[in-house]
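Undergrad: below are the sequence and a predicted model for it; my questions follow.
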Amino acid sequence: MKNVRFRSDRLDRLGSAIFAEVAEWKREARDKGLSVINLDIGSPDQPPAELLRSVLAEASLRSDTYRYPGTEGTSAFRQTVAKWFSHRFNVELDPDTEVLSLMGTQDGLAHLPLAISNPGDAALLPDPGYPVYGAGLAVAGVEAISLPLLEENDYLPDFEAVPQAVWDKVKFMILNYPSNPLSATADLAFFERAVHAARKHGVLLVHDNAYSEMAFDGMRPPSVLEIPHASEIAIEFHSLSKSYHLAGTRLGFAVGNKEVLSALRALKNNIDFGVFLGTQEAGIAALEMDIHDPKPISGLYEGRRNVFVQALREQGWSVSMPRATMFLWARVPEGWSSRAFSQELLTSTGVASIPGNAFGARGEGYVRLALVESEPKLLDAAERIGRFIRTAQPGK
C-alpha cells in the first residue's frame, strides 16, 4: 500500500503556529491554578452598540434574510460604504466597481494573492507584519520578500533602500498603517511616497487600513486613496470588526482599483456566496451611525492605553505610548528572547501576550499586548508583570 500523507505541504509554509502554542501555555497556567488575563488575541471584549445588535436581531428574524447574499455585497451595503468613504476621507467611489464586501479583511488579504498572482511571483511584506500576509502568499505559491520596518525609522519603510532587482521581481507590496502589531502610524506625506514608489516600479500597493477608526489623541489616520489617482495603482482593506465591535459577524470591505477588485470578486465567486444579509444590514447601520451620530470606540481603548502604559511604567517597564490600534508593542527586558519572555510570563503569572517574532524576524526582542480587558484587569496585569520583571531570571 502506498504511503499517503493527508496534509498539504503548503501548511508547513504558513509560518508561526504561535497562537496555538499560546493556547497551550494558557492551559498550563490554568493547571497551576492561575487566572489568565488574555492580552494575546485582539478580540474585542465589549459587544456592539445596542442599535447594531437590534438591527442584526431583527434581520435574523425576517424570512427574506436567508437567501444567498451575493459575493460582491448588496447594493445598499456598497452604496453606504461609498457614502461613508466620501464622508470620512473625501474620496468618491463607484459602489458598483470600486467596493467589494468581505468576510472581514483577513478574508480579502488571504485570498488576494490567489486572485492576482501566479506561482513564482513575489511580493513585498512588512516585517514585522500581520501573519495572514505571509500565509496568503504561501497558499498561492508567491515568494515573500521582507520590507524592513525599524524602530529608528518610526517603523516606516525606506522605499529607496529596496534594491531595483527586488522591485523588478515583485508584483505587489502590502502596507499597514495604523499597524498591527506595531501600532505605528503614517501620514499623507508617507502615502504620497508609497504611491510614487508603486507607480515608479509598476507594482500594486495593497493597504490594510483595518484600524483607521482606532486612533488616539485626536489623530485621524488617512486613506491611501486620498492621494490623487491612487486607485490606478492601489487598493485598501477596511474592517468593521474592531471599529464597531462586530468581530464575530465577519464584515469588511475592499476599495480601490477596479481590475484588482474584479479579480478578487471572480475568485470569491468560486469559493463563497458572500456575507450574511443581516450582517450587512448591521454594517450599514454602523456606517450610517458613524456619519450622523458618531460614538467612536477609540475612546475606550485610549483610556485603557493611558491606564496600562502608566501602570507598566510605574512597575519599571518603559513601554511606548501607541497612537493607534488596540495593541502595545513593547521591547522585552534585557536578556530575554521574545518567546521565552512571553511563555514564562504566561506560565508564571497568567498574563498572555504574543512574542514579537511571530510577526516576522524583525519582531524578535518585542512582545505584543492587546488592550482587550477592562481597566481593573489591566492594572492587575501590570502588577503581575512588574513582579515578574523584578524576580524572574532571563531565559533564552
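TA: Arrived safely, thanks for sending.
Undergrad: could you use CA atoms for every contact and neighbour count after this?
TA: Fine.
Undergrad: which stretches of this protein form strands?
TA: For the chain, the strands defined by DSSP state E cover 37-38, 99-102, 122-127, 143-148, 170-175, 204-208, 234-239, 252-256, 327-331, 351-352, 354-355, 366-370.
Undergrad: can you put those strands in JSON lines and add mean neighbour count?
TA: JSON lines is the format used below for the strands of the chain (neighbours: other C-alpha atoms under 10 Å):
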{"stretch": "strand 37-38", "mean neighbour count": "21"}
{"stretch": "strand 99-102", "mean neighbour count": "27"}
{"stretch": "strand 122-127", "mean neighbour count": "24"}
{"stretch": "strand 143-148", "mean neighbour count": "20"}
{"stretch": "strand 170-175", "mean neighbour count": "22"}
{"stretch": "strand 204-208", "mean neighbour count": "25"}
{"stretch": "strand 234-239", "mean neighbour count": "26"}
{"stretch": "strand 252-256", "mean neighbour count": "26"}
{"stretch": "strand 327-331", "mean neighbour count": "23"}
{"stretch": "strand 351-352", "mean neighbour count": "27"}
{"stretch": "strand 354-355", "mean neighbour count": "28"}
{"stretch": "strand 366-370", "mean neighbour count": "26"}
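Undergrad: then this one, side by side with the first:
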Amino acid sequence: MSQPESDTPFKIEYAQRVNRLPPYLFGRINKMIYDKRVSGDDVIELGMGNPSDPPEDMVIEKLVEAARDPKNHRYSKNNGIANLRREVGAKYFKKYGVNVDPDDEVMVCLGSKEGFSHMCLALMGPGDTAIVPAPYFPVHVYAVALASGNVISLDVTNSDKFLSDIAYTCETLYPKPKLLILCYPHNPSSVVVEQAFFDEVVKLAKKYNLMVISDFAYADVAFDGYKPPSFLASEGAKEVGVEFTTMSKGYNMAGWRVGFCAGNRQMITALGTIKGYYDYGMFQAIQIAAIVALRNTDAAVEEQSRIYQGRRDALCDGLVRLGWEDARPKAGMFVWQPIPEPWRSKMSTMDFAMMLLEKGNVAVSPGSGFGPAGEGFLRMSLVENEERLRQAVRHIKTCLKDESVEASV
C-alpha cells in the first residue's frame, strides 16, 4: 500500500565541512564581469592569475604526437610516470642542488592545488591546527577546512616577525599546531625570502614537531636578478616537509594541470594513499609533453619571466604616475597594490574594486578576498600584455577622476 505524501519539503543537508567554508567574496565581481561581457563591454581582466601565453610549440607538438599513441589512453599511474618524476628530480638538482629520489620523494599531481588539497586531507583532521600566512591564498585555508582542521593565520609581511609568531603560537597553543603552510614568492602579497628564512623554518619544525608544506607555485617567475629559493634546499628540510611546484606559470601550462610534490617520503606516501582512492593519474600524453618542456624549454621559461617583468613595469610605472605607491614585486604574477588615499579611507576594498569594474571596465581582486589582512589592497595580475595594462591604467585614471567630480558636486 502506498504511503501518503508528506507536506514537508525534501531537505538537502550539506556536510559540516562544506558549511564551514566562508562565503565566496569574488562572486559579485565575477557576476558583473559576466554581465558586462554579455552586454559587449571590453573588460580588462586583472583579477585572476590565468596565464594568457601558450606553451612552446615543441611541447604542444609532443602532446599531439603522444595523444595519437593508443597506449597513452589507458589509465596512468597515480604518482606519475617514472621519466617525468626523474625530470623533476633533475630540475631540483640542477636549479637548487637538491637530491630527491624520483621513486619515493616525488609525486605528480593534477596541478599543485589538487596535490596540496589532498595532502591536507591526508595530514589533517578534527582538532588539528595549521598555521597559514596572512593575507592568505584561499586554498591554503579552504583545504584545511575541508579536511576538518582549524587555521591560525599570521602576518607574513615581516619575515622575522612571522618566524617569531610561529614560535610563540607553538609555545602557547594547546594542542600545538600540526602543520605549517608556507608560500614564497607569496601569493597574494608578493613577499619574498632568502634561503636563511627556510633554514630557520626547519629548526622551528624540528623543535615543535611541525610538518611543513611549501607552496612554490611561483618558482619560475622572478625579476631583477632575484632567484626564489627552494625550501628543500635547506638542510634537514626533507625530514620535516614537502614542496609543491607547478608548470602552470613559467611554462604557460595552466590548463594542462601539471604539478609536483617533492620531499618527505612519508608525507608523499600519505598523499599517494589519498590519491589512490580519488584518481587514476594524469593523462599520459600530457606527462610525456611535460617531460619535453622540462628537458628543453629552460630558455623559454627565462624569457617568460622577462615578459612578466615588462608587464610589471608597464603597470607599476603607470600607477606611480597616478600618484600611487610603487609596489612592484620581485617575483610572481601579481602586483599587491595599496589603495591610495582618500579612497582607502572612503570605502571598503570590495567597493573600490567594484567601482573600478563598474565605471572603468577594469577587473581586479579586492584584497579582502584574501582575508582581513588584505583589506586596503588590490591584487592585480600581469597576464595581459603591456599595451592592455597601460590601457587599464588610463581607465583607472578616468574612473577616479570622474568619481572625484561626482563626489564634489
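TA: Perfect, I can see it now. Keep in mind it's a predicted model, so treat the numbers as computed, not measured.
Undergrad: so which of the strands of structure 1 gets nearest Ala49 of structure 1?
TA: In terms of C-alpha to C-alpha, the element of these nearest to Ala49 of structure 1 is strand 234-239, at 16.1 Å.
Undergrad: what range in structure 2 matches stretch 347-367 of structure 1?
TA: Under TM-score structural alignment, stretch 347-367 of structure 1 corresponds to residues 358-378 of structure 2.
Undergrad: pull out the buried residues from the matching stretch.
TA: Residues of stretch 358-378 of structure 2 classed as buried: 358, 360-371, 373-378 (neighbour count, 16 or more other C-alpha atoms under 10 Å).
Undergrad: what's Gln152 of structure 2 aligned with over in structure 1?
TA: Careful, residue 152 of structure 2 is Ile and not Gln. With TM-score structural alignment as the criterion, Ile152 of structure 2 matches Ile145.
Undergrad: if you skip the residues just before and after it, what's nearest to that match?
TA: Leu124 (4.9 Å; C-alpha to C-alpha, 6 or more residues apart in numbering).
Undergrad: show me what that neighbour lines up with in structure 2.
TA: Under the alignment (TM-score structural alignment), Leu124 of structure 1 pairs with Ile131 of structure 2.
Undergrad: would you map the helices across structure 1?
TA: Assigned helices in structure 1, in chain order: 18-31, 50-61, 75-89, 105-116, 131-140, 164-169, 188-201, 258-268, 277-292, 298-314, 338-349, 375-391 (criterion: DSSP state H).
Undergrad: to Tyr211 of structure 1, which of these lies closest?
TA: Of all those, helix 298-314 comes closest under C-alpha to C-alpha, at 9.6 Å.
Undergrad: tell me the average deviation of that closest one from structure 2 after fitting.
TA: Its matched residues in structure 2 lie on average 0.8 Å from helix 298-314 of structure 1 after superposition (mean C-alpha distance after the TM-score superposition for structure 1).
Undergrad: in that helix, what counts as buried?
TA: Neighbour-count burial for helix 298-314 of structure 1 flags Ser298, Leu300, Tyr301, Glu302, Arg304, Arg305, Val307, Phe308, Val309, Gln310, Ala311, Leu312 (criterion: 16+ other C-alpha under 10 Å).
Undergrad: same check, this time on stretch 215-229 of structure 1
TA: Ala215, Phe216, Arg220, Pro221, Pro222, Ser223, Val224, Leu225, Glu226, Ile227.
Undergrad: columns distance to Val260 of structure 1 on top of those, output as a markdown table?
TA: Listed next are the buried residues of stretch 215-229 of structure 1 as a markdown table, based on distance: C-alpha to C-alpha, whole Å:
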| residue | distance to Val260 of structure 1 |
| --- | --- |
| Ala215 | 28 |
| Phe216 | 32 |
| Arg220 | 27 |
| Pro221 | 24 |
| Pro222 | 21 |
| Ser223 | 17 |
| Val224 | 16 |
| Leu225 | 14 |
| Glu226 | 18 |
| Ile227 | 18 |
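Undergrad: tell me the one of those nearest Glu259 of structure 1?
TA: Taking C-alpha to C-alpha as the measure, Glu259 of structure 1 sits nearest to Leu225 out of the buried residues of stretch 215-229 of structure 1, at 15.4 Å.
Undergrad: touching, that closest one and Ala254? I think so.
TA: No. Counting by C-alpha atoms under 8 Å, Ala254 is not a contact partner of Leu225 of structure 1; they are 11.6 Å apart.
Undergrad: map Lys83 of structure 1 across to structure 2 for me.
TA: Checking with TM-score structural alignment, Lys83 of structure 1 has Ala90 as its match.
Undergrad: what's the closest of the strands of structure 1 to Leu277 of structure 1?
TA: When the strands of structure 1 are ranked by proximity to Leu277 of structure 1, the top entry is strand 99-102, at 11.2 Å, counting by C-alpha to C-alpha.
Undergrad: compared with structure 2, how much does the closest one deviate?
TA: Once fitted to structure 2, strand 99-102 of structure 1 is off its aligned match by 0.3 Å on average (mean C-alpha distance after the TM-score superposition for structure 1).
Undergrad: structure 2: matching residues for that strand?
TA: Residues 106-109 of structure 2 are the counterpart of strand 99-102 of structure 1, counting by TM-score structural alignment.
Undergrad: before we move on, back to that, okay, the helices of structure 1 in JSON lines with distance to Tyr211 of structure 1 next?
TA: Shown next, in JSON lines, are these (distance: least, C-alpha to C-alpha, whole Å):
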{"stretch": "helix 18-31", "distance to Tyr211 of structure 1": "21"}
{"stretch": "helix 50-61", "distance to Tyr211 of structure 1": "19"}
{"stretch": "helix 75-89", "distance to Tyr211 of structure 1": "14"}
{"stretch": "helix 105-116", "distance to Tyr211 of structure 1": "11"}
{"stretch": "helix 131-140", "distance to Tyr211 of structure 1": "16"}
{"stretch": "helix 164-169", "distance to Tyr211 of structure 1": "28"}
{"stretch": "helix 188-201", "distance to Tyr211 of structure 1": "16"}
{"stretch": "helix 258-268", "distance to Tyr211 of structure 1": "21"}
{"stretch": "helix 277-292", "distance to Tyr211 of structure 1": "15"}
{"stretch": "helix 298-314", "distance to Tyr211 of structure 1": "10"}
{"stretch": "helix 338-349", "distance to Tyr211 of structure 1": "25"}
{"stretch": "helix 375-391", "distance to Tyr211 of structure 1": "21"}
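Undergrad: great, nothing more from me.
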